[in-house]
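A.B. asks: sequence isn't available, so here's the structure alone:
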């Protein structure tokens, strides 16, 4: 949900916020100007993911999008039953369907989906709420920038992740859950230091200005072990020790090497405590 913002996307957000002040649903010129920009962003996103612009609906973020697709489908398909089958390793926004500002869903033509938000009738009467023009336009810009780097980004993060996996495997009391296969996201590394709770290691790394998490940040304050690890049949004794390292194209091998130097220091410190 959070990552360093592309400077170009931030610049687009600021300029749009300053220049576009109309409500895209308004009939006057300022509203028409905002609506034109909204539809341009919709078409740009559709072209980037190779779908029709009429299949793109803007939301407040990933959590709302997951909720809309799952609940909206359940409402429309309730005559087929009351159970939805998902895997045991879904993100909480999926498994606990009941945010960061802006998002969109791809709604394929012919599919049925009930609206969750009623009111002003925006997004073709399917998602009421005044659209976040600056957020949407900058999201379209960020998506284009991301897709421009799409081919190089996974390999870049995979190289760093591979280095960390091999380095961590050398420690007797470390259990690495991530694998070097295409079945695992190339930008996420999950491991546990046996006998040390995950939040303890997170705060120890934080003191060295290395920022990790014990689970998805969206659910980290629930103080529960990762549901994904439980879905992988990882025992609680290990799941509660797990931490997650997230990578992106801005990270370097030099940073990974520094991470291992600091981790080695902490490993020795915690080994003394355990003994």
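C.D. replies: Thanks, I have the structure now. What you see is a predicted model, and the numbers here were worked out from it, not measured in a lab.
A.B. asks: switch to C-alpha atoms for all contacts and neighbour counts from now on
C.D. replies: OK.
A.B. asks: next, count neighbours for residue 109.
C.D. replies: As a burial measure, residue 109 scores 10 neighbours (other C-alpha atoms under 10 Å).
A.B. asks: quick one: it from residue 73, how far?
C.D. replies: According to C-alpha to C-alpha, to the nearest Å, residue 109 stands 14 Å off from residue 73.
A.B. asks: same thing with residue 2?
C.D. replies: In this structure, residue 2 and residue 73 are separated by 28 Å, where distance is defined by C-alpha to C-alpha.
A.B. asks: just residue 191 next, same as before
C.D. replies: In terms of C-alpha to C-alpha, residue 191 sits 36 Å off from residue 73.
A.B. asks: without its sequence neighbours, what residue ends up closest to residue 21?
C.D. replies: What sits nearest to residue 21 in space, not counting adjacent residues and going by C-alpha to C-alpha, 6 or more residues apart in numbering, is residue 30, at 6.9 Å.
A.B. asks: for comparison:
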């Protein structure tokens, strides 16, 4: 089996799973309980919080655990909107965000908020000039993803931060779900950012766990009311085993991060160079430093993306169309649509997404099978 769908989800690492199982067996108390079992669980949660913070150069007080990227994005966007609505109801985002951002924005629009969706150019990047034009006196939040989940475009977070340095009252949120662990910190980690979103299952942690970064001194309206966990910001009994496992996963992720990223980039380079030799193929992910190393989006003209996905599946090779959240619905890529790619081409999009466990032999086998599939459909066309 060859698994090239890591942007959808990653396989939990064996040692991370071992940490999860150990924590499940040995730390069964509720972290809010006063007895010894509860205290032991609480200490494990807090040591995990500190480990994550130290690895990412945050303060432990800035890390809040969630169920994953969707909750994190919803919480930050809605929590900011509700907290700051007396100061304004205008929000800026891009036209290529993940559905957990786009659909949250649409919910807020139904509640009277106004949202500006910045366009992207033909490479999938916003333009800073458009951001500057969009800012209004009543703007309260700018929410822009670090790495696009469909084509891998890296948004100019540092340039966005520079613009917002002149607007200290505007909160800046970065969805970093696809960015962590790819040696890209210098492109999206910026002191001006107020909020980040992270999701554990994108880096070999269990599903159903994630965290947000909330800069010290910033505030969010809680989405979940209850027992007051996470310093009254996010109620609900902490998922102690998953938190401990996620901390382990981040430690492993950061080990030899540059070397692992270079290996991923080697695989991407090999595939892109081969795709350049094929006719009737469009490639939307580039080798430039404005694109992430692990995502490759391309089309074989005249063949729907789901057809290619299922053809590969028969060979036990797993890729996807675009976003996993949209692929089952048969929707065209929202990113390619925003890039004004014709629908006939956009519906042919296939996404290959790599991680550090993929190998050059897997890529060679993928390319061999790609050629067979490509030649088959060329004959049919």
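C.D. replies: Okay, I see it. Quantities reported herein were computed from a predicted structural model and do not represent experimental measurements.
A.B. asks: quick revisit: which of residue 2 and residue 73 of structure 1 has more neighbours?
C.D. replies: Here residue 2 of structure 1 and residue 73 are set side by side on neighbour count (other C-alpha under 10 Å), and the busier one is residue 73, at 17 against 7.
A.B. asks: what does the more buried one correspond to in structure 2?
C.D. replies: Mapped onto structure 2 by TM-score structural alignment, residue 73 of structure 1 lines up with residue 80.
A.B. asks: surely that match touches residue 219?
C.D. replies: Yes: the criterion here is C-alpha atoms under 8 Å, and residue 80 of structure 2 meets it with residue 219 at 7.5 Å.
A.B. asks: residue 207 of structure 1 -> structure 2?
C.D. replies: With TM-score structural alignment as the matching criterion, the partner of residue 207 of structure 1 in structure 2 is residue 314.
A.B. asks: quick one, helices of the stretch 201-350 of structure 2?
C.D. replies: When secondary structure is read from DSSP state H, counting those that start in this stretch, the stretch 201-350 of structure 2 shows helices at 240-254, 257-275, 305-313, 324-327, 334-338, 343-346.
A.B. asks: what's the neighbour count on residue 152 of structure 1?
C.D. replies: Residue 152 of structure 1: 11 surrounding residues under other C-alpha under 10 Å.
A.B. asks: ok, now which ones touch residue 196 of structure 1?
C.D. replies: Each residue near residue 196 of structure 1 by C-alpha atoms under 8 Å, 6 or more residues apart in numbering is listed here: 241, 270.
A.B. asks: in structure 2, what sits opposite it in the alignment?
C.D. replies: For residue 196 of structure 1, the aligned residue in structure 2 is residue 303 (criterion: TM-score structural alignment).
A.B. asks: residue 10 of structure 1 now?
C.D. replies: Matched to structure 2 by TM-score structural alignment, residue 10 of structure 1 sits across from residue 17.
A.B. asks: that match in helix, strand or coil?
C.D. replies: helix (DSSP: H, G, I helix; E, B strand; the rest coil).
A.B. asks: excluding covalently adjacent residues, which one is nearest to it?
C.D. replies: With C-alpha to C-alpha, 6+ apart as the criterion, residue 17 of structure 2 has its nearest non-adjacent residue at 6.9 Å, and that residue is residue 245.
A.B. asks: surely the one you found is in contact with residue 12?
C.D. replies: No: between residue 245 of structure 2 and residue 12 no contact is recorded; they are 9.5 Å apart, counting by C-alpha under 8 Å.
A.B. asks: so for those two, which sits in the more crowded spot?
C.D. replies: The neighbour comparison of residue 245 of structure 2 against residue 12 (other C-alpha under 10 Å) goes to residue 245, with 28 against 20.
A.B. asks: who touches the aligned partner of that one in structure 1 in this structure?
C.D. replies: Following TM-score structural alignment, the counterpart assigned to residue 245 of structure 2 within structure 1 is residue 138. By C-alpha under 8 Å, 6+ apart, the contact list for residue 138 of structure 1 reads 9-10, 12-13.
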